[in-house]
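1. Predicted model follows, preceded by the sequence.
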Amino acid sequence: MTNMTQTLGTVVQNWTTRPRPSKIVLQGNLCTLEPLNGEKHAKDLFESFKEAGDEFWTYIPIGPFDRLDDYRALVDKLSVSDDAHFAIINKEKGRAVGQLCLMRCDPANGVVEVGFVLFSPHLWKTTMATEAHYLLMKYVFEDLGYRRYEWKCNSHNGPSRKAAYRLGFQFEGTFRQAEVVKGRNRDTQWFSIIDKEWIDCRSAFDRWLSGENFEDGKQKLALSEIRSKILADKD
């Protein structure tokens, strides 16, 4: 018999299957995440997305939508799926301005993906957009106790890739020829945040979102700058 030394992964202490994400309300200072509902949210979202034009849907497997009824049918379908779809509500204006969801959930391994990230122009480059992502991440890591939070995007979708890096995701690789979307090849890029990284990610979010980081509505330090400083201080 050959004598071989085999290496093993670290032991995951006291691991148990995690709960599936629930369709609950998550409250922030600027926005609220509500379970997606056709009657309540479809009209606001349809109108908000129309402001972005058809290019908004280029890298998304669905859309564009010319009729409210068609978009409402999609929302009705998503709202009753097993995935946890949320509408992003601007608390000041009381209207839905975007949506996102927790999908491809794997409770046995504590893995879930954030998807259907559809942010209308009312969310572009706003503090509210960052807060929406923060609320969902916090729910996944702290309330549900997941180990891995995924982000995937079309390899040609530069803004999505940039957003992933800004939010603290780590690039893992490209799945070549992963799908055919709207008749075109899609190479899919994978990103993730894992539980041991969440502590520093949360610290960066908390500092960036605090009133002390803003003056006349403008950030003093970028989120990436704050995160880099936190990591440097640990070395």
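-> Structure received.
2. okay, CA-based contacts and neighbour counts for the rest of this
-> Will do.
3. So in this protein, which helix runs the longest?
-> Ordering each helix of the chain by length in residues (DSSP state H) puts helix 195-209 first.
4. give me every residue that touches the closest residue to residue 204 other than its chain neighbours.
-> Sequence neighbours aside, residue 227 is the residue nearest to residue 204 in space, at 5.1 Å (criterion: CA to CA, 6 or more residues apart in numbering). By CA atoms under 8 Å, 6 or more residues apart in numbering, the contact set of residue 227 is 200, 201, 203, 204.
5. Against residue 204, how distant is residue 220?
-> 13 Å (CA to CA, to the nearest Å).
6. who's more crowded, those two?
-> residue 204 (23 against 13; other CA atoms under 10 Å).
7. just checking, that one touches residue 229?
-> No: using CA atoms under 8 Å, residue 204 makes no contact with residue 229, being 9.0 Å away.
8. Comparison target, given below:
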Amino acid sequence: MNNFQKVEQNVYKQSVGIKVHSNTHPINSFKALSGTYVNLYPLNLIENIEELARNLFPIKITDEFISSFTYLPYEAPTSIEDLSYKLSSQFGTQGNIYYVIRIANKPVGWIALMNIGLDDGVVEIGNVYFSADLKRSRAATEVLFLLLNECFTLGFRRIEWKCHELNLASKKAALRFGFQYEGMFRQHKVVKGRNRNTLWFSMLDEEWLTLKESYLAWLEPSNFTQEGQQIKTLQAIYNEKSA
């Protein structure tokens, strides 16, 4: 039986959840996270935001670039200055920890830890922007591994992933990364003047041990051909280790 399913009885013979001794440590918002293929650098350590925006902004604005922002709560940046402002203001949010994703020191996207609840041991991974250089790559998977491993090492009990019901790419990514689907919040938000039904996914601390082993095995160079194609999927490796 999983921990979230366990129950106890109180003095009134009522069923209650098991006792939890909170031991969640604060996230160090000044700590960079480094892997084999990618580096996550805290946005609040970037001194020259304009230079960062210049390196992130595409040479040519394409439909692919603009459509990457369809399901994010803000519009696609229209200029280097616009992107610089969005980065400087941390996209109009407070309390989130943003990371610039870099491959060989080249910025290729950003991602955030959001809705951080230390008392409950809960955090959300969100506000994800992967450039064309990052999408569907080994580095993209390592981005998630680095964040998941950092949060669970700090004692978080639950990591969340939320997305628009119609954002099929995000839904597919959540499942591939090992999150479990929990349900849908109907008419959850109004985003850019439109209705948003929100899908909720989560990963629990007790699930991470096997998932961590699966991530590490998937990221091994031996799991890829000389052409860079994966030999085993992350899901296949997880199924083998869970059997």
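-> Arrived safely. Quick caveat: nothing in here was measured; it's all calculated off a predicted structure.
9. that older thread, tell me which helix or strand the equivalent of the residue nearest to residue 204 of the first structure over in the second structure sits in.
-> With the correspondence set by TM-score structural alignment, residue 227 of the first structure lines up against residue 238 in the second structure. According to DSSP states H and E, residue 238 of the second structure maps onto helix 234-242.
10. Show me what counts as buried in that helix.
-> Judged by neighbour count (16 or more other CA atoms under 10 Å), helix 234-242 of the second structure contains these buried residues: 234, 235, 237, 238.
11. so where do the helices sit in the first structure?
-> 38-50, 68-79, 127-138, 158-167, 195-209, 223-234.
12. Just tell me which of the ones you listed ends up closest to residue 215 of the first structure.
-> Residue 215 of the first structure sits nearest to helix 195-209 of all the helices of the first structure, at 12.0 Å, using CA to CA.
13. In the second structure, which residues correspond to that closest one?
-> Per the alignment by TM-score structural alignment, helix 195-209 of the first structure matches residues 205-219 in the second structure.
14. Kindly check the end-to-end length of stretch 68-86 of the second structure for me.
-> 15 Å.
15. Where in the first structure does that stretch align, residue-wise?
-> Stretch 68-86 of the second structure maps onto residues 56-74 of the first structure, going by TM-score structural alignment.
16. from the middle of its chain, how far away would that stretch be?
-> 19 Å (CA atoms, centre = their mean, to the nearest Å).
17. Okay, the residue positioned nearest the centre of the first structure and residue 84 of the first structure: tell me how far apart.
-> Nearest to the mean C-alpha position of the first structure, counting by CA atoms, centre = their mean, stands residue 114 at 4.1 Å. The gap separating residue 114 of the first structure from residue 84 of the first structure is 10 Å, by CA to CA.
18. List the residues that are in contact with both of the two.
-> With CA under 8 Å, 6+ apart, residue 114 of the first structure and residue 84 have common neighbours 101, 102, 103.
19. Residue 133 of the first structure: which of these is nearest?
-> For those, the nearest to residue 133 of the first structure is residue 101 (10.3 Å; CA to CA).
20. Map that closest one across to the second structure for me.
-> Checking TM-score structural alignment: residue 101 of the first structure goes with residue 112.
21. Give me the number of neighbouring residues for the residue nearest to residue 137 of the first structure when sequence neighbours are not counted.
-> Of all residues not flanking residue 137 of the first structure in the chain, residue 149 sits nearest, at 7.7 Å (CA to CA, 6+ apart). Around residue 149 of the first structure there are 22 other residues, counting by other CA under 10 Å.
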